[in-house]
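Visitor: Pasting the sequence and the predicted model now:
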Amino acid sequence: MAIEINWIRDDASLARHCAEWQRLPYVVLDTEFVRVDTFYPLAGLVQVGDGSRAHLIDPLLIGDWSSFAALLENPAVVKVLHATSEDLEVFQRLAGALPVPLFDTQIAAAYLNLGFSMGYSRLVQELLGIELPKGETRSDWLQRPLSATQVSYAAEDVLHLAEVYQALQAKLPQDKNAWVLEDGAELVANQLRVTAPEDAYRDAKLAWKLAPAQLAVLRELCAWREREARTRNQPRNRVLRENSLWPLARYQPDNLVSLARIDDMHPKTVRQDGEFLLQLIKDAAATPPHSWPAPLPEPLPLEASALLKKLRAIGQREAERLDMAPELMLRKKTLEALLKSGFPNGPYQLPESLRGWRRELMGQALLDTLAGQPPGEQA
């Protein structure tokens, strides 16, 4: 059966279609992009499904994305995507907007205990009994013209995604549907949280091992790397490799020979930015103590692992009770943040990252377990 495809290749056509989509209860969305040598994804195609047709927007020909931004931000139209994290970056770059409300079919599948982080092809097979052809995700989506295989693949994606959404909606009870949308809102909120370059050092490997004077150097190195990656539109590791950051801050080389000997230091970095990096390290090392960052918290000790296991078991029990994928329940980072708030003797505080239905259902049980009483019993 031939697929009906509608190409959108100019601003007026996009505005006209967006006005029509604004009246729908939902639209399905997908993107194809290239991200090999760049910091930002390069959009090659945006697909929109209205439940019956596939619309392919050529981003190389669109100059005005305001109508599409209005559609993304319309709270009356549910935006349906699958495994949406990188798509959000594409929408933010193209339209300066993010999809709300967002229904991620991969998350919905986990709420129905079909599987966690389920691939799109497998979900289509599971719900629709359709075996999709091998994907074109690694092909060149910036080439023009696109191949017939690429076009067919992109169009089929949104046509089947609409059917997947309808099948999931038929199975999802009202509370779980609300939770899927809650998690979608969290994905959007995370995309909007931009870490300041000056705070990037907090996420560097082994940063907790450094003294405040060394952290001052690491802070400047990470901030420079973050800004340069964005300015040059290159991956962070192309600017300065992750594994070089800690030894640079620890040993603080003062000449090009020493710099070149740093772990995982790329020769091109030494040639292109070596002198600058040496000066940056020297200047950062000379900053007064009052401007140094505070020491970073150490990882949890081994003796916390038994307690971590107990806390994870609370999520496991709730997952079984609700017939959901256990990975949905309590994220490891959340449990570690909870333990770090008071380990080993308390008192403990629920972290800000434990929000919504998870906090409501499991927050008190977590605190009770840490206080040494069985979940649900009053002190």
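Guide: Received it, and whenever you're ready, just let me know what you need.

Visitor: alpha carbons only for contacts and neighbour counts from here, please
Guide: Noted.

Visitor: neighbours around R355, how many?
Guide: 14 (other C-alpha atoms under 10 Å).

Visitor: Please apply the same query to T269.
Guide: The number of residues near T269, taken as other C-alpha under 10 Å, comes to 17.

Visitor: One more: the one 3 residues further on?
Guide: By the other C-alpha under 10 Å criterion, the neighbourhood of Q272 contains 11 residues.

Visitor: hmm, who's touching the helix or strand encompassing it?
Guide: If you go by DSSP states H and E, Q272 is part of helix 267-285. Under the contact criterion C-alpha atoms under 8 Å, 6 or more residues apart in numbering, helix 267-285 has outside partners 213-214, 216-217, 220-221, 239-240, 249, 252-256, 259-260.

Visitor: Alongside the first one, take a look at this:
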Amino acid sequence: MSTLTPPKAAIPQPEELDPVWLETPQALDDWLAAIPPHGPVALDSEFERSTTFFARPGLVQIACGDQAYLIEPTVAASSQGFRRFLADPDRCKLLYALSEDVELFREWLAVDVKGALDVQLAAALAGEGLSVGFARLVSRLLGIDLDKGLTRSDWLARPLSQPQQQYALADVVYLLPLYQQLHERLAVSAQLEALQEESERFCADLAELGNPETYYLRVRNGWFLSPTQQALLQRLCSWREQRCRELDRPRGRVVADKLLLGIAEKQPRNATALGRLPEMPPVVVRKHGDAILTLVEDTLEHPSAIVDLIAPPLSREEQRSYKQVKELLEKALVDSPVPVELLAPRRKLEAQFRDSLNSGQVPQLLTSGWRSTWLGPVMPQLEDLFSHG
């Protein structure tokens, strides 16, 4: 994937943007085929997801060089060239806080986005702050003030107003000069590899989050359940994920996590016992009771070992070791703009921490890729800490 510096261009004010639409799949295919093969392409989407499981696409925005367009979802969905573009690992695609867009394209178009770079992540690596908002970064780096009052517009309604179209177009028009500035700074600090590696990791993590069989690992306080109870929780979560997809309803409107946790703990064997669980809505018993009770019965009568148990919180002793590790990480970054939370996300580091203490090995998160380079000066101390953990 190329991360070549994009060409400089004049930056228009939001009110100067003239929305233009690619109105047919063929027009989109032709445009994608005609743009330079190595230049970055800015990409964004607008969608609605308040009452459904799957996001409903409302608009796609795309820009390359001095060309920027709006695309109707029906046009994007009918374009084979657009699907190939999304899946092409050699075509650099710029997104901002890419998680929701990548998830939308995977669920809507059945495409795993490759070759994506997260410009918000680039900003964090350049020292602009972790998870800085798009409008704030545009103001800070480009000197342009954006009206974000249209953020919660109805993007499914038609026609879109002129201000809506200009707002949507701005999201991709300003991505290119933002990336240009950040690219230059990251090139000087030798962090372009980190940007590409982390963006790829984010996309891979998002793909795993969509796996119904592993959702149970995300249920809060699920760690206190026994292995048998966790096996039931896994099956309940997997069933609920499938039902949400079938009904296109959010998880909380089918059966909430805390209810599945209670079912896995108490293991009710009949509708009366199910209905007596704390905060159990009668509608859940009426609509889903038979399926839930069948899962309970089958799990208890045919127990099977669960592959991954939910890890409990770190003990006090482990917390002390974790604090020592974090101090070493902060020491390694003392002259760097990189936030320690980006170098070592707490959830990811904790997931490897206990096993690393037991094995005497530094967590793989800290010894692979760009992190190993940044942590080189403190790696002997990290190795010593874990070997005596």
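Guide: Everything's here; your move. Computed from a prediction, not measured in an experiment: that's the story for all the values here.

Visitor: follow-up on the earlier one: now the contacts of helix 267-285 of the first structure: which count as buried?
Guide: Buried subset of the contacts of helix 267-285 of the first structure (neighbour count, 16 or more other C-alpha atoms under 10 Å): 213-214, 216-217, 220-221, 239-240, 249, 252-253, 259-260.

Visitor: my guess is V119 of the second structure contacts P177, does it?
Guide: No: counting by C-alpha atoms under 8 Å, V119 of the second structure does not reach P177; the two are 10.7 Å apart.

Visitor: more neighbours, these two?
Guide: V119 (25 against 22).

Visitor: quick one: contacts for the spatially most central residue of the second structure?
Guide: Most central in the second structure under C-alpha atoms, centre = their mean is S99, positioned 3.2 Å from the mean C-alpha point. Applying C-alpha under 8 Å, 6+ apart, one finds that S99 of the second structure lies in contact with F202, C203, L206.

Visitor: now L109 of the second structure
Guide: So L109 of the second structure contacts A77, R83 (C-alpha under 8 Å, 6+ apart).

Visitor: Can you add neighbour count and give the contacts of S99 of the second structure back as TSV?
Guide: Output for these, formatted as TSV (neighbours: other C-alpha atoms under 10 Å):
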residue	neighbour count
F202	17
C203	22
L206	18
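
Visitor: for the helix ranked longest in the first structure, packing partners?
Guide: Using DSSP state H, we find that the single longest helix of the first structure is helix 148-171. Counting contacts by 3 or more C-alpha pairs under 8 Å, 6 or more residues apart in numbering; DSSP states H and E, helix 148-171 of the first structure packs against strand 26-34, strand 42-49, strand 54-57, strand 78-81, helix 105-111, helix 120-128.

Visitor: so can I have JSON lines of the ones you listed showing distance to K309 of the first structure?
Guide: Shown next, in JSON lines, are these (distance: least, C-alpha to C-alpha, whole Å):
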{"stretch": "strand 26-34", "distance to K309 of the first structure": "38"}
{"stretch": "strand 42-49", "distance to K309 of the first structure": "42"}
{"stretch": "strand 54-57", "distance to K309 of the first structure": "47"}
{"stretch": "strand 78-81", "distance to K309 of the first structure": "33"}
{"stretch": "helix 105-111", "distance to K309 of the first structure": "22"}
{"stretch": "helix 120-128", "distance to K309 of the first structure": "30"}
